[in-house]
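Undergrad: How does the following fold in three dimensions:
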Amino acid sequence: MQPPPPPAQQITFLYAEDLAASRRFYEAVLRLSVVQDQGRCAIYAAAPGGRAFLGVCQARGPRQAGDPRREGGVVLTLVSEAVEAWHAWLAAQGIACDGPPRRNEATGITHIFFRDPAGYLLEIQRFERPDWPAPAPPAPGG
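TA: Now for the predicted structure:
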């Protein structure tokens, strides 16, 4: 038996009680494009190339308190060379970050953390190590 081909795309789904506020955040602040509106869930292109997506959906109930970096938690990381520009943009939009961009020597990244309207922890990071794969160039017309 042959193994199946590797996944061609990826979607991370987040759930929010105030779906309208989350949609405004992802569309106006992070400037992600909606690729499919399912009513109770919007799916956004998280990066060019049609490979990475983010779904923001209506929650079935309130979020339970806890550290998002523990089992069952979620941290959404967006990779960008422009961490400092993102920090300035978020501040201009009234979004509080956990501090200015900082370098993590152990992992070879520079990053910031902030939260979306539903309380999810988001990170924007830049890899500063030679073993991180460069993104594929966008497909023609895409």
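Undergrad: Could you use CA atoms for every contact and neighbour count after this?
TA: Noted.
Undergrad: Run through the helices of this structure in chain order.
TA: Remark: helices assigned in the chain by DSSP state H are 19-24, 83-92.
Undergrad: Just put these in JSON lines and tack on distance to residue 135.
TA: Written out in JSON lines, the entries for these read as follows (distance: least, C-alpha to C-alpha, whole Å):
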{"stretch": "helix 19-24", "distance to residue 135": "26"}
{"stretch": "helix 83-92", "distance to residue 135": "16"}
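Undergrad: Nearest to residue 67, out of the ones you listed?
TA: Within the helices of the chain, the stretch nearest residue 67 is helix 19-24; the backing value is 20.1 Å (C-alpha to C-alpha).
Undergrad: for the closest one, packing partners?
TA: Packed against helix 19-24 by the contact rule (3 or more C-alpha pairs under 8 Å, 6 or more residues apart in numbering; DSSP states H and E) you find strand 52-58.
Undergrad: Give me the contacts around the strand it packs on.
TA: Contacts made with strand 52-58 from outside it, assessed by C-alpha atoms under 8 Å, 6 or more residues apart in numbering, are listed as 9-19, 22-23, 40-47.
Undergrad: For the comparison step, fold the sequence that follows:
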Amino acid sequence: MTPPPGFAQQITFLYAEDPAPCRRFYAETLRLPLVQDQGGCAIYAVGGNRGFVGICQARGPREVTDPRRQGGVVLTLVSEAVEEWHAWLTAQGIATEAPPVRAAIGITHIFFRDPAGYLLEIQRFERPDWPRP
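TA: From the prediction side, this is the model:
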């Protein structure tokens, strides 16, 4: 049997009880272009037409409080400009967990939260084995 073809695109859907502030955050603060408004979900492009994030109306409150545990979500956006993003977010009044940190695993990153409380990371790979866009 021949395996199916590889995946062409990826969407991460995030659910918010009040999606309006999240939609503004992803469009205005993170400056992601809206590619489709489905009413209950708005889908934004991340880095072209291969990666997307969807902001959707939640059916109820989130039950997972620590996103790094089973069932949690961390949305990671890859950028060479981690320090510039840190300055931009700070200027927009968005608190980050810490200034940019270079981790032992060969990345530099920051963490912050969106209006619905999702943990986001902006990360730069310092490793030569990471595939470049």
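Undergrad: In stretch 118-133 of structure 2, which residues are buried?
TA: 118, 119, 120, 121, 122, 123, 124, 125 (16 or more other C-alpha atoms under 10 Å).
Undergrad: Next, the distance between the ends of that stretch.
TA: Separation of the first and last residues of stretch 118-133 of structure 2 by C-alpha to C-alpha, to the nearest Å is 25 Å.
Undergrad: can you list the residues that contact it?
TA: Under the contact criterion C-alpha under 8 Å, 6+ apart, stretch 118-133 of structure 2 has outside partners 14, 67, 73-82, 85, 106-114.
Undergrad: 6 Å - rerun?
TA: If you take C-alpha atoms under 6 Å, 6 or more residues apart in numbering as the criterion, stretch 118-133 of structure 2 is touched by 74-80, 106-113.
Undergrad: Count the neighbours of residue 8 of structure 1 for me.
TA: Around residue 8 of structure 1 sit 8 other residues, with neighbours defined as other C-alpha atoms under 10 Å.
Undergrad: what about it, distance to residue 76 of structure 1?
TA: Residue 8 of structure 1 sits at a distance of 19 Å from residue 76 of structure 1 (criterion: C-alpha to C-alpha).
Undergrad: what do you get for residue 51 of structure 1?
TA: From residue 51 of structure 1 to residue 76 of structure 1 the distance is 15 Å (C-alpha to C-alpha).
Undergrad: Please apply the same query to residue 46 of structure 1.
TA: Taking C-alpha to C-alpha as the measure, residue 46 of structure 1 falls 10 Å from residue 76 of structure 1.
Undergrad: So for those two, which sits in the more crowded spot?
TA: Between residue 46 of structure 1 and residue 76, counted using other C-alpha under 10 Å, residue 46 has the larger neighbour count: 25 against 16.
Undergrad: aligned partner of the more buried one in structure 2?
TA: For residue 46 of structure 1, the equivalent position in structure 2 is taken to be residue 46, counting by TM-score structural alignment.
Undergrad: now the nearest residue to its match once chain neighbours are set aside: how far from residue 113 of structure 2?
TA: When the adjacent residues along the chain are set aside, residue 46 of structure 2 lies closest to residue 52, with 5.2 Å between them (C-alpha to C-alpha, 6 or more residues apart in numbering). When distance is defined by C-alpha to C-alpha, residue 52 of structure 2 is 18 Å away from residue 113 of structure 2.
Undergrad: between the two, who's got more neighbours?
TA: Neighbours were tallied for residue 52 of structure 2 and for residue 113 using other C-alpha under 10 Å; the higher tally belongs to residue 52 (20 against 16).
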